[in-house]
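Undergrad: Sequence and predicted model, in that order:
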Amino acid sequence: MRTRPLKVALLGCGVVGSEVARIMTTHAEDLTARIGAPVELAGVAVRRPSKVREGIDPSLITTDATALVKRGDIDVIVEVIGGIEPARTLITTAFEHGASVVSANKALIAQDGAALHAAAVEHGRDLYYEAAVAGAIPLIRPLRESLAGDKVNRVLGIVNGTTNFILDAMDTTGAGYQEALDEATALGYAEADPTADVEGFDAAAKAAILAGIAFHTRVRLDDVYREGMTEVTAADFASAKRMGCTIKLLAICERAADGESVTARVHPAMIPLSHPLASVRGAYNAVFVEAEAAGQLMFYGPGAGGSPTASAVLGDLVAVCRNKLAESTGPGDSAYTQLPVSSMGAVVTRFHISLDVADKPGVLAQVATVFSEHGVSIDTVRQTGKDGEASLVVVTHRAPDAALTGTVDALRKLDTVRGVASIMRVEGE
């Protein structure tokens, strides 16, 4: 066994970084045995050096992250600061100065993964980022290694714990969105500013990463269609229950039926209670993978938090250190297919549309005509009315998203339609 330690530097020492440092210390003997050499924490870059960080030698603390990644004696950089800059520059600088990188930075990987992979290859380094998607759940490695010989056709999952907690609370307690959000905030599941979560930005970054790996093509954050969940109401859940469904914020990555394009999207959707994702509760994550040979696979577990995310970081650290000892690198970027990413209009799915309409004869016929004119077939209709006003709920058969958009635009122009209360896709059937 090699006796000279492999040197590791941390960029960031918040919830995740401090947990990585703790595990490196408390599990030092196990890590040495698994890697084949000891690992040594050689530096920690932070913004606030005066903060007490229990278990970390104060002499390792620095505010000069650039100098740390340029040292030349660092074997692995662990980046857990997040954001685009300075993380992007620090990672490329680390490659240039001989270090491989383990990152948990979903936003950066989703936006600039191709360029970062190219820089890693140029300098003969590793870039691993299991912790960027779904916390502790082993997902990226199975997709790019275990399923490397298979053809993945669809990845559908719950990849944000905050939104799942909120929607689960609305489902199980009947709470409204704001009430459920307040509970999530009080319990520490939601940030003070929850925009990235509830508007789907976080999930969209993860969808871009998953789609790129699953389909071996370039998928950037800008390619992902995104809808938030702030407009989901108790009435939507009531409708979902009548259909034997619940509502989840889903990341959905699909290969087209002809195999010539892919789509990636994030939005709330109704899914049948019989689907495995329907039973995912609280702040947990789960991802459902459909592959030609392997069939249907389910990955489930805690998708965020210091310890779960640190677990994924340490798994990557062990792999990268082993590669370092073997003087090799692990699997890199695989985008040989160069498939185009189709727009949301090309997506084919079912829809649940709730309309506020006038309660008088002929309304249903008018509405049905609009659906027919736009090539959208109706599966079921439910109407309730009182005092001249009515609610009309239409569930369609599968249709292109573009056709549904045209249908809704036409419905809004009808004098008998007071408003479109809700539009939700129905998935998982």
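TA: Received the coordinates, thanks.
Undergrad: switch to C-alpha atoms for all contacts and neighbour counts from now on
TA: Fine.
Undergrad: Now the element after the longest helix seen in the chain, going C-ward?
TA: In terms of residue count, the longest helix belonging to the chain (DSSP state H) is helix 306-325. Scanning forward in sequence from helix 306-325 by DSSP states H and E, the next helix or strand is strand 348-358.
Undergrad: Just checking the distance from that following strand to the centre of its chain.
TA: 27 Å (Cα atoms, centre = their mean, to the nearest Å).
Undergrad: contact partners of that strand?
TA: With contact meaning Cα atoms under 8 Å, 6 or more residues apart in numbering, strand 348-358 is reached by 363, 388-401, 404, 416-427.
Undergrad: Now go through those and say which are in strands.
TA: 389-396, 399-400, 417-426 (DSSP state E).
Undergrad: which other residues reach stretch 36-49?
TA: With contacts defined as Cα under 8 Å, 6+ apart, stretch 36-49 is touched by 1-13, 21, 24, 28-29, 31-32, 60-65, 68, 74, 322, 325.
Undergrad: my bad, stretch 8-19
TA: 39-47, 53, 65, 68-69, 74-81, 305-307, 309-310.
Undergrad: Check the spacing between the residue lying closest to Asn164 once chain neighbours are set aside and Gly135 real quick.
TA: In this structure, Asn164 finds its nearest non-sequential neighbour in Ala283, 5.7 Å apart by Cα to Cα, 6 or more residues apart in numbering. Going from Ala283 to Gly135 by Cα to Cα, to the nearest Å gives 11 Å.
Undergrad: And for Gly259?
TA: Here Gly259 is placed at a distance of 30 Å from Gly135 (Cα to Cα).
Undergrad: So these two - more neighbours on which side?
TA: Gly135 (28 against 11; other Cα atoms under 10 Å).
Undergrad: what's the neighbour count on the nearest residue to that one once chain neighbours are set aside?
TA: Distances taken as Cα to Cα, 6+ apart place Gly303 nearest to Gly135, at 4.1 Å, with adjacent residues excluded. Using other Cα under 10 Å, Gly303 has 23 other residues around it.
Undergrad: One more: Ile423?
TA: Neighbour tally, Ile423, other Cα under 10 Å: 22.
Undergrad: residues contacting the residue nearest to Asn164?
TA: Contacts for Ala283 were tallied using Cα under 8 Å, 6+ apart; they are Asn160, Gly161, Thr162, Thr163, Asn164, Phe165, Tyr189, Pro302, Gly303.
Undergrad: Below is an additional structure, to be compared with the one above:
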Amino acid sequence: MEPNRVSDQSRSQPAPLRIALAGLGTVGAGVIRLIETNRDLLARRAGRGIEIVAVSARDRSKDRGVDISRYDWEDDMGAMATRPDVDVVVELVGGSDGPALTLARGAIANGKSFVTANKAMIAHHGLSLAREAEAAGHALKFEAAVAGGIPIVKGLREGAAANAIERVYGILNGTSNYILSTMEDTGADFADVLGEAQAKGYAEADPTFDIDGIDAAHKLSILASIAFGTELDFTSVGADGIRRILAADIAQANSLGYVIRLLGMANVETGSDGTTRLFQRVHPYLVPKNHPLAHVDGPTNAVVAEGNFSGMLLFQGAGAGDGPTASAVVADIIDIARYWDSEGEIDPPFSIPVAELDKTLPAETGHRTGKAYLRFLVKDRPGVLAEITAAMRDAGVSIESLIQMGTEYSGGDDGSVLVSMVTHEGEEAAVDKALDLLAGLESMTATPLVMHILKQ
């Protein structure tokens, strides 16, 4: 006897999920293009249609390469939060505070789910927004806020959910990675490559957030919270950027078997007082050439998560751009469409309810061990090397290799020379002590540069 089957025709089709979209820049236009192009495919995968009903941006008349005439226009994007014909508000405006945050809170308070690509807002206000979303029973999703089109948030929350994550790290800023890998390929200096990156649109007119590590720090704090089940803590991320890296540093790293990459690094550890502490650092690292991250170049992002059972997991792809970021935004919308029900039951934004996230203190760093690359710009006179090596000796730093370059390095027009060294493995506190001993020496023409070497 044939089993009873429910025909497709007899199934009741859920009503379409209705979207309001704030922000019509490259990503916003990409979201519209993706939804319109893949409309039927999205409906099949989401189990219901996905429809944009309203949009908002600063300039209504701007040509964005997509037809927005079919959607309602809101001059005040805050009005989207109260529209009765909207289920999900998507925010692509940016900024940690101001209109974006007002819209997020208004949408959640008015019973809407909220999707954003705004890493700064989530880094600064993610806990409070998650708390509000959980209380309201609606979704807060931000896959596109970290690493563009790479599904790293979903990967950590779902794919690696069975693992205790021991360390998460990676290349989280495409602009910095483009600059460093181009310096590596061409031998050009930082300022020249930054100008090229700005001309190509890889860097903003004001690149501060990118090259000083702030953008990567926003993303790292979000990843750390999801990976370790800890309260999000952007303020304790130690951030150091790439402004001071010279072409000579790139060349030195290459000769030693490394490439330089700006990495975000996080892990949980037990402090000397027995408390749980969260280590978070954005810093230029020397990466061994046989490590997968050494081969990630251009504006690409890549994240490594080390699980206690899975081992190393590598997520790699485009970290920005209209297509990849729009893809991540729409993936969040599909998730909401799939799991939307009358009870509004949906996963907590940080995988674990906010009330159950571990509270941690910032990690101490002095006891951390590893090898480091140190670079000094000094006056070309007798005795300078002796001063440097004496400081290393007195601080307990063991030198593995030491190289002195003449004034041929780019930037040496003032007569200074470059001295670099790699230390043996030791505590970071010892390196800090050596630099304190060298501080203020008349022979130093610039602040020393320290870059840690990535442990495999």
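TA: Ah, there it is. Everything numeric here is computed off the predicted structure, so don't read it as measured data.
Undergrad: Report the buried members of the contacts of strand 348-358 of the first structure.
TA: With burial judged by 16 or more other Cα atoms under 10 Å, the buried subset of the contacts of strand 348-358 of the first structure is 363, 390-396, 398-401, 404, 416-427.
Undergrad: so where does the counterpart of Met121 of the second structure in the first structure fall, helix or strand?
TA: When the first structure is aligned by TM-score structural alignment, Met121 of the second structure is paired with Leu108. Assessed by DSSP H and E, Leu108 of the first structure sits inside helix 106-122.
Undergrad: mind listing the helices for the stretch 51-200 of the second structure?
TA: Here the stretch 51-200 of the second structure has its helices, by DSSP state H, counting those that start in this stretch, at 99-109, 119-136, 152-154, 174-186, 190-200.
Undergrad: quick revisit: how big is the offset of the longest helix of the first structure relative to the second structure?
TA: Taking mean Cα distance after the TM-score superposition for the first structure, the mean distance separating helix 306-325 of the first structure from the aligned residues in the second structure is 0.8 Å.
Undergrad: any residues touching that helix, and which ones?
TA: Applying Cα under 8 Å, 6+ apart, the external contacts of helix 306-325 of the first structure come out as 6, 15-17, 19-20, 31, 34-36, 75-76, 78, 100, 102-104, 126, 128-131, 135-138, 302-303, 329-330.
Undergrad: In ChimeraX, how would I select the buried members of these?
TA: This is the ChimeraX syntax for the buried subset of these, where burial follows 16+ other Cα under 10 Å:
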select :6,16,17,19,20,31,35,36,75,76,78,100,102,103,104,126,128,129,130,131,135,136,137,138,302,303,329
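Undergrad: So which of the contacts of helix 306-325 of the first structure sit within strands?
TA: When strands are assigned by DSSP E, the members of the contacts of helix 306-325 of the first structure inside them are Leu6, Val76, Val78, Ser100, Val102, Ser103, Tyr128, Pro302.
Undergrad: Mind telling me what the first one corresponds to in the second structure?
TA: Under the alignment (TM-score structural alignment), Leu6 of the first structure pairs with Leu17 of the second structure.
Undergrad: burial count for the nearest residue to its match once chain neighbours are set aside?
TA: In space, and not counting its chain neighbours, Leu17 of the second structure is closest to Ile50: 4.9 Å by Cα to Cα, 6+ apart. As a burial measure, Ile50 of the second structure scores 22 neighbours (other Cα under 10 Å).
Undergrad: go on, the one 5 residues further on?
TA: The local packing count at Val55 of the second structure equals 27, with neighbours defined by other Cα under 10 Å.
Undergrad: Give the aligned equivalent of it in the first structure.
TA: Aligned by TM-score structural alignment, Val55 of the second structure pairs with Val44 of the first structure.
Undergrad: That match and Ala131 of the first structure, how far apart?
TA: 19 Å.
Undergrad: ok, back up a step: which one of the ones in strands among the contacts of helix 306-325 of the first structure is nearest to Gly295 of the first structure?
TA: The shortest approach to Gly295 of the first structure among these belongs to Pro302, at 23.6 Å (Cα to Cα).
Undergrad: ok, now which ones touch the residue mapped onto that closest one from the second structure?
TA: Per TM-score structural alignment, the equivalent position to Pro302 of the first structure in the second structure is Ala318. When contacts are counted by Cα under 8 Å, 6+ apart, Ala318 of the second structure is found next to Ala147, Gly148, Gly149, Ile150, Pro299, Thr300, Asn301, Pro324.
Undergrad: lining up these with the first structure, which overlap?
TA: Among these, the contacts conserved in the first structure (both residues aligned by TM-score structural alignment, their matches' Cα atoms under 8 Å) are Ala147, Gly148, Gly149, Ile150, Pro299, Thr300, Asn301, Pro324.
Undergrad: What about the corresponding residue of the first structure for Arg83 of the second structure, how many residues nearby?
TA: By TM-score structural alignment, Arg83 of the second structure lines up with Arg71 in the first structure. When counting by other Cα under 10 Å, one arrives at 12 neighbours for Arg71 of the first structure.
Undergrad: among the contacts of Ala283 of the first structure, who's most crowded?
TA: That'd be Thr163 among these, by other Cα under 10 Å, with 32 neighbours.
Undergrad: I'd like the distance between Ile74 of the first structure and Gly55 of the first structure.
TA: Using Cα to Cα, Ile74 of the first structure is found at 21 Å from Gly55 of the first structure.
Undergrad: just to revisit the earlier point, any of the contacts of stretch 8-19 of the first structure buried? List them.
TA: 39-46, 65, 68-69, 74-81, 306-307, 309-310.
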